[in-house]
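>>> Okay, predicted coordinates and the sequence, questions at the end:
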Amino acid sequence: MAERQLPPAFHQGIDNYLLPLAVWLADQREDGRTLVVGLCGGQGSGKSTLTAFLNLVWTHMGIRSAGFSLDDIYLTRADRLQLAQRVHPLLATRGVPGTHDVALGIETIERLCHSAGADNTRIPRFDKSTDDRVPVNSWSSHHGPVDILLFEGWCVGATPWQEGEEPINRLERCEDADGRWRDYINRQLQGPYRQLFARLDILVMLKVPDMDCVVAWRTQQEHQLRASKGGGMSDAEIERFVQHYERITRNLLKEMPGRADCVLELARDHSIAGLQLNSP
């Protein structure tokens, strides 16, 4: 809590929700098999904090855990620029389905799930400050077997949307009027990303209240970044940036709570308001 500057009230969330969640996930394991847990949550929802907490608890329980983020497998900047020229200019911006190296994600999950005692498994990393993938020789690595693998990201487990092809925000109206960008994203969710998300055994959702909170929390993050490092996006740039993710986020909020194995309901003040288990 001190390291991440969390408020004292965070203790209540630990006692009532997070510690029981860590123990429940540990109980879902099967002997001799890695449990792959997907964690989905909108921007600013607290995915990295939850990931760090779960890993800390599992370490104290003697459980070997590892993980990486959907953000770690972005296509290289050069590959995204080529994609932008070939398909649509908006694909130069990292984030949406179609801007990740899905094959690398599947390979990393498979290697970690089958890691043995003497194995060192490389885990990809992406540097957002340079907007490019970190060189392979600078990737982190995990030594030995993995009992629980945590794979987190803003759209982990997302499914294609079934309707609503009309633009829903200014970005879509002005920069994707013919829907080519949206169509490409949806086809990626129907194909490659479906294969990636099929590797998940358990799906946990950090459910944000609505899109307004996503914008507000992302704006708060950028304000903190500007205060600490002197740089970051303006509020107008944040609003446009979040519009890249709005369509999928709205679809996730509508359909994922009914199928995720565990849903953590977030309140507007970032506290946890409730927990729902959909698994037997």
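The structure has been received and is ready for your questions.
>>> drop to CA atoms for contacts and neighbour counts, all remaining ones
Fine.
>>> Just give me the neighbour total for R133.
19 (other Cα atoms under 10 Å).
>>> cool, the one 5 residues further on as well?
Using other Cα under 10 Å as the criterion, S138 is surrounded by 11 other residues.
>>> do you know how far it is from H270?
Applying Cα to Cα, to the nearest Å, the value for S138 to H270 is 34 Å.
>>> got it, and T108?
For T108, the distance to H270 - Cα to Cα - is 31 Å.
>>> so what secondary structure elements neighbour the helix or strand where L149 lies?
Using DSSP states H and E, L149 sits within strand 148-153. Strand 148-153 sits against strand 35-41, helix 47-60, strand 65-69, helix 102-113, with contacts defined as 3 or more Cα pairs under 8 Å, 6 or more residues apart in numbering; DSSP states H and E.
>>> Included below, for side-by-side comparison, is a second structure:
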Amino acid sequence: MVSPSAADLIERAIHARLSVWGRHPLVLGVCGSQGSGKSTVCKTLTTRLTQSGLKVANLSLDDLYLPLAQRVTLAKHVHPLLKTRGVPGTHDIKLGVHTLHALAHGGRVPLPRFDKAVDDRRPQEEWDSIEGPAQVVLFEGWCVGARPQTLDALDRPVNALEANEDLDGRWRRYVNDALGGEYQRLFGKIDFLVLLAAPSFDVVLKWRTQQEHELRAQTAGDTSGVMSDAALVRFIQHYERLTRHILIDMPGRADLVIRLGPDRSVVS
């Protein structure tokens, strides 16, 4: 007997919840570390649910990144590490809240899209769109549904990036404050939270390195947007603190926890 995939398990959970759901849309939050396969799972779910007759919107936290110019301003006035997209404080939360609100009503709803190749938001005329209201919204991201850490947890650096480039802890406090503030308003719109739990943070680095190697192999000629292994190690350190926190904090409160093995297969 073939074990169910993450998509199988989430699909069952969605249909079970919809059977007793009295309003639309059902906003499903899918949290998973970098490389966990959450984007692929959500694409699979979008296809399956659409084929079953449901109107589905797919939104990624990555598509809510602030434009590069705004992150450059943050880097200048708050902390240099905020130029790097990814952590709380580098997303357009008002845009996310507005989009989720619009998906509950009729009319054409534009879905934000971000171009990682140029590290900037795509022009709105290049965004996808859906005719609302949606019945299911798949909202995925590496820290979707996360809660802030306690202040004393921020005192000690978790890696070389924090130790060497955030000496006074200003960056991680800004990130934590953002997560505890406006991000909770966005995450509060989630009706059902799923965690794709990696076995450890060490595995996350392996997964992300594998992704980058695959991207390099697929890129013909220009590989300027592909990170070296050394650059990737530093990049991942931006996410380490909160990823470790999520793996400890979220399993006790998520509606569905899917534990993954090192090969991304479902363990439990």
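Noted; the coordinates are in hand. As the structure is a prediction and not an experimental result, all values here were calculated from the model.
>>> quick revisit: can you give me the angle the strand holding L149 of the first structure makes with helix 102-113?
160 degrees (axes from the mean of the first three to the mean of the last three Cα atoms, to 10 degrees).
>>> Strand 148-153 of the first structure vs the second structure, mean deviation?
For strand 148-153 of the first structure, the mean deviation from the second structure after alignment is 0.6 Å (mean Cα distance after the TM-score superposition for the first structure).
>>> Could you tell me where that strand falls in the second structure?
Under TM-score structural alignment, the match for strand 148-153 of the first structure in the second structure covers residues 136-141.
>>> The helix ranked longest in the first structure: which residues count as buried?
The longest helix of the first structure (DSSP state H) is helix 211-229. Neighbour-count burial for helix 211-229 of the first structure, with 16 or more other Cα atoms under 10 Å as criterion, is recorded at 211, 213-219, 221-223.
>>> do the same with stretch 94-114 of the first structure
Within stretch 94-114 of the first structure, the residues scored as buried using 16+ other Cα under 10 Å are 94-102, 104-106, 108-109, 111-113.
>>> try stretch 34-52 of the first structure
34-47, 50-51.
>>> rewinding a little: show me what the longest helix of the first structure is packed against.
The helices and strands touching helix 211-229 of the first structure, judged by 3+ Cα pairs under 8 Å, 6+ apart, are helix 235-243, helix 246-255.
>>> Just say which of the ones you listed is most tucked in.
helix 246-255 (a mean of 18; mean count of other Cα atoms under 10 Å).
>>> Now do that one against helix 235-243, angle only.
Relative orientation of helix 246-255 of the first structure versus helix 235-243 (the same axes, to 10 degrees): 60 degrees.
>>> matching residues in the second structure for helix 246-255 of the first structure?
Using TM-score structural alignment, helix 246-255 of the first structure pairs with 240-249 in the second structure.
>>> Residues touching that stretch, excluding its own?
For stretch 240-249 of the second structure, contacts defined as Cα atoms under 8 Å, 6 or more residues apart in numbering pick out 33, 142-143, 146-147, 149, 158-159, 197-198, 200-201.
>>> which among those end up buried?
Buried by 16+ other Cα under 10 Å: 33, 142-143, 146-147, 149, 197-198, 201, out of the contacts of stretch 240-249 of the second structure.
>>> so who does V146 of the first structure touch?
Contacts for V146 of the first structure were tallied using Cα under 8 Å, 6+ apart; they are 34, 64-66, 112-113, 115.
>>> could you redo the last one with a cut-off of 10 Å?
When the contact criterion is Cα atoms under 10 Å, 6 or more residues apart in numbering, the partners of V146 of the first structure are 32-36, 63-67, 111-117.
>>> That'll do, ta.
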